[in-house]
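Asks: all I have is the shape, not the residue letters:
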């Protein structure tokens, strides 16, 4: 399922969804967390991104693992393998941080729609969202950079 479509690696076809959705979720979550008056206006977009970003990173991660297995089977070793090993580690971190961000975002949106929550709880969730957004953004950048190095870099 995650290996190929018409002879093309699925990873090459889906990775750009994660590159788009994760930063958009990070930005939307930060705005939602910090600017209370905008929450009703961006709520629907943040909810959609809270689902789309982790799903896209999961598909990119799984398809990347299939591509990695195929490349190892073809004899990939040395510096190229090291770069891909780093890339896969960054991709896994991107998935976990975007999943955590998506969950915390959905929790805050759900609780706000139910009539709000104590200010301290709102601040804690908002702080968690900002921290997870920064980490998600960092890891999606590191994943993309290491992937670009693996494909286009000199090693």
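Replies: Now that the structure is in, tell me what you want to look at. Just so it is clear, the model here is predicted, and its values are computed rather than measured.
Asks: from here on, contacts and neighbour counts on C-alpha atoms
Replies: OK.
Asks: what about residue 154, how many residues nearby?
Replies: 8 (other Cα atoms under 10 Å).
Asks: let's bring in a second model and compare:
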């Protein structure tokens, strides 16, 4: 497949969508877990956004591999590729968490009642707190992974290729 759009490498264009949508999906997931008013307003948008993020990662990776075959393979490029190939599991886990929280708060009323009966109010609160901490950690890890991939890609492209000072007129 030819990963170009209007003469530009598609990877360069797709990366911008990933860099915006993945952290946005992470933020919406955290808000939906921690803030009931945000959960009600966001509704199905949270898992849908996480699904879009998940759908964007494989074509971005494929376009990046296509681009790597057409540029000088430097250690910085290899680092970027290695980090980029590790992003998919993070985003897949984020989608699973976003979908699970949406399903739970949408249809989990009977299950919540059974859980409350089995664990008691204190046990249910502890379990909810643990789940919230795990979701926040997952969202932070996913966002950190995107930042690492993006930063390494920026270094691979720009490090040593521009002047710190503008040229004299």
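Replies: Now that the structure is in, tell me what you want to look at. This one's a predicted model, so the numbers in the text were calculated from it and none came from an experiment.
Asks: TM-score for the pair, please.
Replies: Once superposed, chain against chain, the TM-score is 0.84 (TM-score structural alignment, normalised by the length of the first structure); 148 aligned residues with a Cα RMSD of 2.0 Å.
Asks: the first structure: helices as residue ranges?
Replies: For the first structure, the helices defined by DSSP state H cover 10-34, 39-73, 78-113, 119-152.
Asks: buried residues of the second one, list them for me.
Replies: It stands for helix 39-73 of the first structure. Buried positions in helix 39-73 of the first structure, judged by neighbour count with 16 or more other Cα atoms under 10 Å: 39, 43, 46-47, 49-68.
Asks: ok, now the longest one?
Replies: Judged by neighbour count using 16+ other Cα under 10 Å, the buried positions of helix 78-113 of the first structure are 81, 83-84, 86-88, 90-106, 108-109.
Asks: again, but for the first one
Replies: Neighbour counts over helix 10-34 of the first structure (16+ other Cα under 10 Å) mark 10-11, 14-15, 17-19, 21-34 as buried.
Asks: how about the last one?
Replies: Under the neighbour-count criterion of 16+ other Cα under 10 Å, helix 119-152 of the first structure has 122, 125-126, 128-144, 146-147, 149-150 buried.
Asks: helices and strands around that helix, which ones?
Replies: Counting contacts by 3 or more Cα pairs under 8 Å, 6 or more residues apart in numbering; DSSP states H and E, helix 119-152 of the first structure is packed against helix 10-34, helix 78-113.
Asks: would you list these in JSON lines and tack on distance to residue 155 of the first structure?
Replies: Below are those laid out as JSON lines (distance: least, Cα to Cα, whole Å):
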{"stretch": "helix 10-34", "distance to residue 155 of the first structure": "21"}
{"stretch": "helix 78-113", "distance to residue 155 of the first structure": "6"}
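Asks: between these, which one is nearest to residue 2 of the first structure?
Replies: Ranking those by proximity to residue 2 of the first structure (Cα to Cα) places helix 10-34 first, at 5.9 Å.
Asks: distance between that closest one and the chain's centre?
Replies: 6 Å (Cα atoms, centre = their mean, to the nearest Å).
Asks: how close does residue 27 of the second structure get to residue 66 of the second structure?
Replies: 31 Å (Cα to Cα, to the nearest Å).
Asks: who's the closest spatial neighbour of the residue nearest in space to the middle of the second structure, skipping the chain neighbours?
Replies: The residue lying closest to the centre of the second structure (Cα atoms, centre = their mean) is residue 22, at 3.2 Å. Leaving aside its sequence neighbours, residue 22 of the second structure sits nearest to residue 53 (Cα to Cα, 6 or more residues apart in numbering; 5.3 Å).
Asks: is the one you found in contact with residue 19, as I believe?
Replies: No: assessed by Cα atoms under 8 Å, residue 53 of the second structure is found out of contact with residue 19, at 9.3 Å.
Asks: the first structure: which residue goes with residue 50 of the second structure?
Replies: Counting by TM-score structural alignment, residue 50 of the second structure corresponds to residue 50 in the first structure.
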